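S.K.: I need the structure of the sequence given here:
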Amino acid sequence: MEIAENAALVVVDVQKGFDEEEFWGPRNNPGADENIASLIDAWKATGRPVVFVRHDSSKPGSPLRQGHEGNGFKEYVEKRRGQGSGAELLVTKTVNSAFYGTPDLRAWFEAQGVRQFVVAGIQTNMCAETTARMGGNLGYEVLFALDATYTFDLVGPWGWTLSAEDLARATAVSLHGGGFATVVGTEELVAAAGR
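M.R.: Okay, the predicted model is just below:
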């Protein structure tokens, strides 16, 4: 795997509010936080750009709403912000895609010459997947770090329910099989970034 010198890491919505299990329900991939931290460390150590994305929910009861403690980044993310020599950006958004946030992510990528980026964060099948899909549509080379994401069980139409693990697999198949992104693992990305 080739990681460009200026490949960006996009860390999506790693916020305290996602620890409120009574709101979200059962999650998958308990190792995701450790993998996200490893990716941030690898990107910071090599001076590559990192984008931190925060979801500012407009829903009154959301644990991710502004003014609520859950809106803030998890501690391990917060303590890594502002470290290293690479460019860094904070994007805030109210919808699924980081490309519809503020400031404009695409414009920033263009200014930095970024053509390749890695997606990690929460939730696998929501904001992480939407950001990856849109990046693929915009012509970027997108690498999706599946084991550095997690999600929650979800109920859909007609009472259909999918477990968090099934949703993560569906995301991986849709992104990879559909040509939106290449689904990869954290260990592989960290090794490639260090070369």
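S.K.: Please make it C-alpha for all contacts and neighbour counts, starting now.
M.R.: OK.
S.K.: the helices in this structure, which residues?
M.R.: 21-24, 32-45, 75-78, 105-112, 129-137, 164-177, 186-193 (DSSP state H).
S.K.: between those helices, which gets nearest to Ser58?
M.R.: Each of these has some distance to Ser58 by CA to CA; the shortest is helix 21-24, at 16.0 Å.
S.K.: Buried by neighbour count: which residues of that closest one qualify?
M.R.: Trp24 (16 or more other CA atoms under 10 Å).
S.K.: check contacts around the residue nearest to Asp13 when sequence neighbours are not counted.
M.R.: Of all residues not flanking Asp13 in the chain, Arg54 sits nearest, at 4.8 Å (CA to CA, 6 or more residues apart in numbering). Going by CA atoms under 8 Å, 6 or more residues apart in numbering, Arg54 touches 12-15, 71-73, 90-93.
S.K.: what inclination does the longest strand seen in the chain have with respect to helix 32-45?
M.R.: When the chain is parsed with DSSP state E, its longest strand is strand 141-150. Angle, strand 141-150 to helix 32-45, by axes from the mean of the first three to the mean of the last three CA atoms, to 10 degrees: 140 degrees.
S.K.: elements contacting strand 141-150?
M.R.: Applying 3 or more CA pairs under 8 Å, 6 or more residues apart in numbering; DSSP states H and E, we find strand 141-150 packed against helix 32-45, strand 116-122, helix 129-137, helix 164-177, strand 182-184, helix 186-193.
S.K.: just to revisit the earlier point, out of the helices of the chain, which comes closest to Ala98?
M.R.: helix 129-137 (5.6 Å).
S.K.: now the other sequence, so there's something to compare against:
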Amino acid sequence: MKNFEPVLIIVDMQKGMQSYKPDHRNNPQAESNIAKLLAAWRQTGGLVIHVRHMSRTVGSVFWPGQIGAEFQDELQPLNGEHVVEKNVPDAFINSGLERWLRVRNINDVVIVGVSTNNSVEATARSAGNLGFKAIVVADGTYAYDQVDYAGTLRDADVVHAMALSNLDGEYAMIMTTNELLKAR
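M.R.: This next block holds a predicted model:
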């Protein structure tokens, strides 16, 4: 797997995500792992795509023009790095992302960001369904506590693990930051 250079896709790492209480999420190191991956990609001249959620709901923290819609300071796109805006969890829907990748003959993608069971999972499912070889970085994404359909509160670690389990082997390969960096 050496000398493999997929595109790094960073999903929804916006200031609005920082407004949620950190004691209700897992992987507190996710942002630092994403920053580590971003630095590695930049160091080798790898392609990076920053995905930003732009809400259609007036008053949302992700409404255009709100500070919450801005990228987190340490994960700001550089000139030349592609930015995709989306209105739904899946970064491939109505965003031009698939076309951008196809035009460049890119088949391999690495997905990090938030949240594991929402935008990351939706994006990884589409990537797999569209024939891309996707990797989701388990410690480069995180989830929040969530009440399930039966009304039971599920811990963020459980929500995260189930989302990764939903993806593993069928839509994406699951790796850690260190495993991925060693594979490059």
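S.K.: TM-score of the superposed pair?
M.R.: Laid over one another, the chains give 0.93 as their TM-score (TM-score structural alignment, normalised by the length of structure 2), with 184 aligned residues with a CA RMSD of 1.7 Å.
S.K.: Tabulate the helices of structure 1 (CSV), appending distance to Pro60 of structure 1.
M.R.: Below are the helices of structure 1 laid out as CSV (distance: least, CA to CA, whole Å):
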stretch, distance to Pro60 of structure 1
helix 21-24, 13
helix 32-45, 27
helix 75-78, 24
helix 105-112, 26
helix 129-137, 23
helix 164-177, 25
helix 186-193, 35
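S.K.: which one of these lies closest to Leu64 of structure 1?
M.R.: helix 21-24 (11.0 Å).
S.K.: From the chain's centroid, how far away is the closest one?
M.R.: Helix 21-24 of structure 1 has its C-alpha centroid displaced from the chain centroid by 20 Å (CA atoms, centre = their mean, to the nearest Å).
S.K.: Stretch 92-112 of structure 2 too?
M.R.: 13 Å.
S.K.: The aligned partner of Glu74 of structure 2 in structure 1: how many residues sit nearby?
M.R.: Per TM-score structural alignment, the equivalent position to Glu74 of structure 2 in structure 1 is Tyr76. For Tyr76 of structure 1, the count of nearby residues is 14 (other CA atoms under 10 Å).
S.K.: so Tyr76 of structure 1 touches Asn35, yeah?
M.R.: No - at 11.4 Å, Tyr76 of structure 1 and Asn35 do not qualify as touching, with contact defined as CA atoms under 8 Å.
S.K.: Out of the helices and strands packed on strand 141-150 of structure 1, which is the most enclosed?
M.R.: Greatest average neighbour count among those goes to strand 116-122 (a mean of 26), per mean count of other CA atoms under 10 Å.
S.K.: what range in structure 2 does it sit on?
M.R.: Going by TM-score structural alignment: strand 116-122 of structure 1 matches residues 108-114.
S.K.: Superposed on structure 1, what's the mean shift for the matching stretch?
M.R.: Here the mean offset of stretch 108-114 of structure 2 against structure 1 after fitting is 0.4 Å, by mean CA distance after the TM-score superposition for structure 1.
S.K.: Give me the contacts around that stretch.
M.R.: Residues from elsewhere that reach stretch 108-114 of structure 2 (CA under 8 Å, 6+ apart): 5-13, 30, 34, 120, 124, 132-137, 140-143.
S.K.: before we move on, the earlier item: state the distance from the residue nearest to Asp13 of structure 1 to Glu5 of structure 1.
M.R.: Between Arg54 of structure 1 and Glu5 of structure 1 the computed distance is 25 Å (CA to CA, to the nearest Å).
S.K.: re the thing from before, what's the matching range in structure 2 for the longest strand of structure 1?
M.R.: Going by TM-score structural alignment: strand 141-150 of structure 1 matches residues 133-142.
S.K.: and the direction of the longest strand of structure 1 versus that of helix 186-193, what angle?
M.R.: 140 degrees.
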